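Undergrad: Sequence first, then the predicted structure, then my questions.
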Amino acid sequence: MKSSITKLQLKLKPWALAYSIFMVTLGCLVYAAGVNSFVIPNHFGNGGVAGIAIILKYIKDIPTGTTNLIINSFILLIGYRFLEKRTLIFTIYAMFVTSWALNTIFPPVFISDNRLISAMAGGVIMGIGLGLILKGHGSSAGTDIIAMILKKYLGINFATGTFLLNMSIVLASGFVIGAENTIVTIFMKFLTSAALEFVTDGFSRRKAMLIVTKEPEQVCQMITETVNRGITVFRAYGYYTHKEREVLYIVVSKPQVMKIERRIASIDPNAFVTVSDVQEVIGQGFTFYNPNNKNRRFYDE
């Protein structure tokens, strides 16, 4: 295992390694702060291994970091094969940093008369922490690895497996934290997921436009002049009209959609346009910035 880690580290550029370490470390600290400042003081539960650790903290006063380290270490020993090497390394690192932070980082507690406010703040902060860990190519291990095992051997969808495992832990904690706090915890988990999703891909989301028009050349020229995005042209056949058409495909930012739609309408009022969400875009003009490109002003629109 040591040789594999060494080979991987040699493949990583220093800036990439520093970036991952920084993001994972920051994410672990933020997550631990959310747990110790909002979750435990308000007697909420949580999902995953952290949820089990928190329940044991309530029952036996066992430090959450200690439980988190022991359970996650056991799960990693069983399921390390399900993680790519880079993710495995930073997952192990995240496990140790999170466990240390849970036992060491104790920001001022936040207890509100309205439990939902505490849950909202805690959920968002934990989601940001987990999102930063993922951005650094780490993972929270725990239930994620178990969900991968369930997918391989039982055919359960990963998202479904993760949801079932987390909800099982949250619902089981109801016997300790009570029904009301269990409901609030479920609400908090949804906010955690939303914040995590926003951190991991909220800024890179784009819109995909599929355009069927009688004036493909004019539309392509307009798009090039307006937003300077690459256009993919497909040869298509209309079943109803029995005619061949050119279908245009382009990925743009949200503000650019309305601008393009208006100009398409002025060129071809009968054009057929569909707009759909794109989870992530990787490529020139989106993730690869070329400072020498004379059209770089379009990149940030």
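TA: Arrived safely, thanks for sending. Numbers count the residues shown, from 1 in each chain.
Undergrad: drop to CA atoms for contacts and neighbour counts, all remaining ones
TA: OK.
Undergrad: Helices along the protein, start to end?
TA: With DSSP state H as the criterion, the chain has helices at 2-11, 14-34, 48-60, 64-79, 85-104, 115-135, 143-154, 158-172, 174-177, 179-201, 216-226, 254-267.
Undergrad: Would you mind telling me which of these is nearest residue 232?
TA: helix 216-226 (9.6 Å; C-alpha to C-alpha).
Undergrad: From the contact counts, what lies against that closest one?
TA: Under the contact definition 3 or more C-alpha pairs under 8 Å, 6 or more residues apart in numbering; DSSP states H and E, helix 216-226 sits against strand 243-252, helix 254-267.
Undergrad: chain center to that helix, what's the gap?
TA: 34 Å (C-alpha atoms, centre = their mean, to the nearest Å).
Undergrad: that older thread, put together a markdown table for the helices of the chain, with mean neighbour count on each row.
TA: Formatted as a markdown table, the helices of the chain follow (neighbours: other C-alpha atoms under 10 Å):
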| stretch | mean neighbour count |
| --- | --- |
| helix 2-11 | 11 |
| helix 14-34 | 21 |
| helix 48-60 | 20 |
| helix 64-79 | 18 |
| helix 85-104 | 20 |
| helix 115-135 | 24 |
| helix 143-154 | 18 |
| helix 158-172 | 18 |
| helix 174-177 | 16 |
| helix 179-201 | 19 |
| helix 216-226 | 16 |
| helix 254-267 | 15 |
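Undergrad: okay, now the one to match up with it:
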Amino acid sequence: MNPIFKWLPHPDYASKLSFSVVYALLASIAVNFFYQPGHIYSSGITGVAQIITTLSKDWLGFYIPVSMALLLLNIPLFFIGWFKIGHKFTIFTGITVLLTSLFVQVLPEETVTTDPMICAIFGGAISGVGIGYALKNGLSSGGLDFISIAIRKRTGRTIGSISIGFNIVILFAAGILFGWQYALYSAIAIFVSGKVTDAVFTKQKKMQVTIITRNPEEVIQTIQRHMRRGITIINEAEGAYKHDKQTVLLTVVTRFELPMLRSAMKESDPKAFVSIADNVQIVGRFYEEEL
């Protein structure tokens, strides 16, 4: 096989491309229908691109479209993705950025409403759905997502919370340059976008699972056939009611893997008792698939 193609996804490349198109369409709708008409500044590199566009139009004397600024700003950040995250991830993120820039340029700017609060809430929600959908399917909107994912791998913090921290700088820049009113509305948009991203991107939400079973070996083999997860075994556990001996299994899965866990339990031991603790914090190594 030609080494150029070894980094491309196997048969799912068509699906990846369709995910890129969906994200690009959502992002361009957020920018052209809500952010630009409402003078709301987006999160991440898109917000920086908007600031550059506004400055070029009002201060510099020549116009740089948002689409062009977005594309140019992403180029140096691709190197972070290539070396720190993954080659396939970076290639398809590049395709996603190109499509987003194209859609922002081609899609007409429509004024749905001039109310900045509505623009902030709906623009942020649509943007968050797009970012979360892209990340959930192994893609990225580019820009600060590269940095956010690299930090999440080291610290375990969520993508949304990391992005909110980065975007404080954008808010200050928007406030100083264009007025604090728009900075505050932009803060609402960024907050909504971050929260919606966390709600959609379920692979980063970890859940502790406690399983009490009489068939530990079958349960362990079935779970590990469905997903790559370590399991801790506690033998000779005793039930308080009947004083019968059972085995306790402990593992941690992501919310994204929860349907696979349910399927594995139904297959291996439908009578097992399963307790799930939501959104646990992890200290130490936790396997995550290469993006």
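TA: The structure has been received and is ready for your questions. Only a predicted model underlies this, so the values are computations on that prediction, with no experimental measurement involved.
Undergrad: Please work out the TM-score for the two chains.
TA: The TM-score (TM-score structural alignment, normalised by the length of the second structure) is 0.67; 240 aligned residues with a C-alpha RMSD of 4.1 Å.
Undergrad: one step back: now for the helices of the first structure, which one comes closest to residue 283 of the first structure?
TA: Per C-alpha to C-alpha, nearest to residue 283 of the first structure of those: helix 179-201, 14.8 Å.
Undergrad: coming back round to it: put together a markdown table for the helices of the first structure, with distance to residue 278 of the first structure on each row.
TA: Below are those laid out as a markdown table (distance: least, C-alpha to C-alpha, whole Å):
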| stretch | distance to residue 278 of the first structure |
| --- | --- |
| helix 2-11 | 30 |
| helix 14-34 | 24 |
| helix 48-60 | 29 |
| helix 64-79 | 31 |
| helix 85-104 | 24 |
| helix 115-135 | 18 |
| helix 143-154 | 24 |
| helix 158-172 | 19 |
| helix 174-177 | 38 |
| helix 179-201 | 10 |
| helix 216-226 | 19 |
| helix 254-267 | 10 |
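Undergrad: Looking at those, which is nearest to residue 247 of the first structure?
TA: Closest of those to residue 247 of the first structure is helix 216-226, at 7.8 Å (criterion: C-alpha to C-alpha).
Undergrad: Wait, residue 159 of the second structure touches residue 198, no?
TA: Yes. The pair residue 159 of the second structure / residue 198 is scored as a contact, 6.8 Å apart, by C-alpha atoms under 8 Å.
Undergrad: ok, back up a step: and of the helices and strands packed on helix 216-226 of the first structure, who's closest to residue 25 of the first structure?
TA: Closest among those, using C-alpha to C-alpha: helix 254-267, at 32.1 Å.
Undergrad: That closest one aligns to what range in the second structure?
TA: On the basis of TM-score structural alignment, helix 254-267 of the first structure is assigned to no residues in the second structure.
Undergrad: any idea how far that helix is from the chain center?
TA: That offset, for helix 254-267 of the first structure, works out to 30 Å (C-alpha atoms, centre = their mean).
Undergrad: likewise stretch 2-21 of the second structure?
TA: Remark: stretch 2-21 of the second structure is offset 19 Å from the chain centroid, using C-alpha atoms, centre = their mean.
Undergrad: and that stretch, how far apart are its ends?
TA: 27 Å (C-alpha to C-alpha, to the nearest Å).
Undergrad: same thing with stretch 68-86 of the second structure?
TA: Stretch 68-86 of the second structure has an end-to-end distance of 25 Å (criterion: C-alpha to C-alpha).
Undergrad: what's it in contact with?
TA: Identification of contacts with stretch 68-86 of the second structure by C-alpha atoms under 8 Å, 6 or more residues apart in numbering yields 45-46, 49-50, 52-53, 87, 89-90, 94, 97-98, 101, 142-144, 146-147, 149-150, 290-291.
Undergrad: Now stretch 107-114 of the second structure: buried residues?
TA: For stretch 107-114 of the second structure, the neighbour count (16 or more other C-alpha atoms under 10 Å) marks residue 109 as buried.
Undergrad: about what we covered before: nearest to residue 248 of the first structure, out of the helices of the first structure?
TA: Using C-alpha to C-alpha as the measure, helix 216-226 is the one of the helices of the first structure that comes nearest residue 248 of the first structure, at 7.4 Å.
Undergrad: how about residue 27 of the first structure, what's its partner in the second structure?
TA: Alignment note (TM-score structural alignment): residue 27 of the first structure maps to residue 23 of the second structure.
Undergrad: give the contact list for its match.
TA: For residue 23 of the second structure, the residues meeting the contact criterion (C-alpha under 8 Å, 6+ apart) are 96, 100, 130, 131, 133, 134, 141.
Undergrad: cutoff 7 Å now
TA: Applying C-alpha atoms under 7 Å, 6 or more residues apart in numbering to residue 23 of the second structure gives the contacts 130, 131, 134.
Undergrad: Across to the first structure, which of those hold up?
TA: Contacts conserved in the first structure for the contacts of residue 23 of the second structure, using both residues aligned by TM-score structural alignment, their matches' C-alpha atoms under 7 Å: 130, 131, 134.
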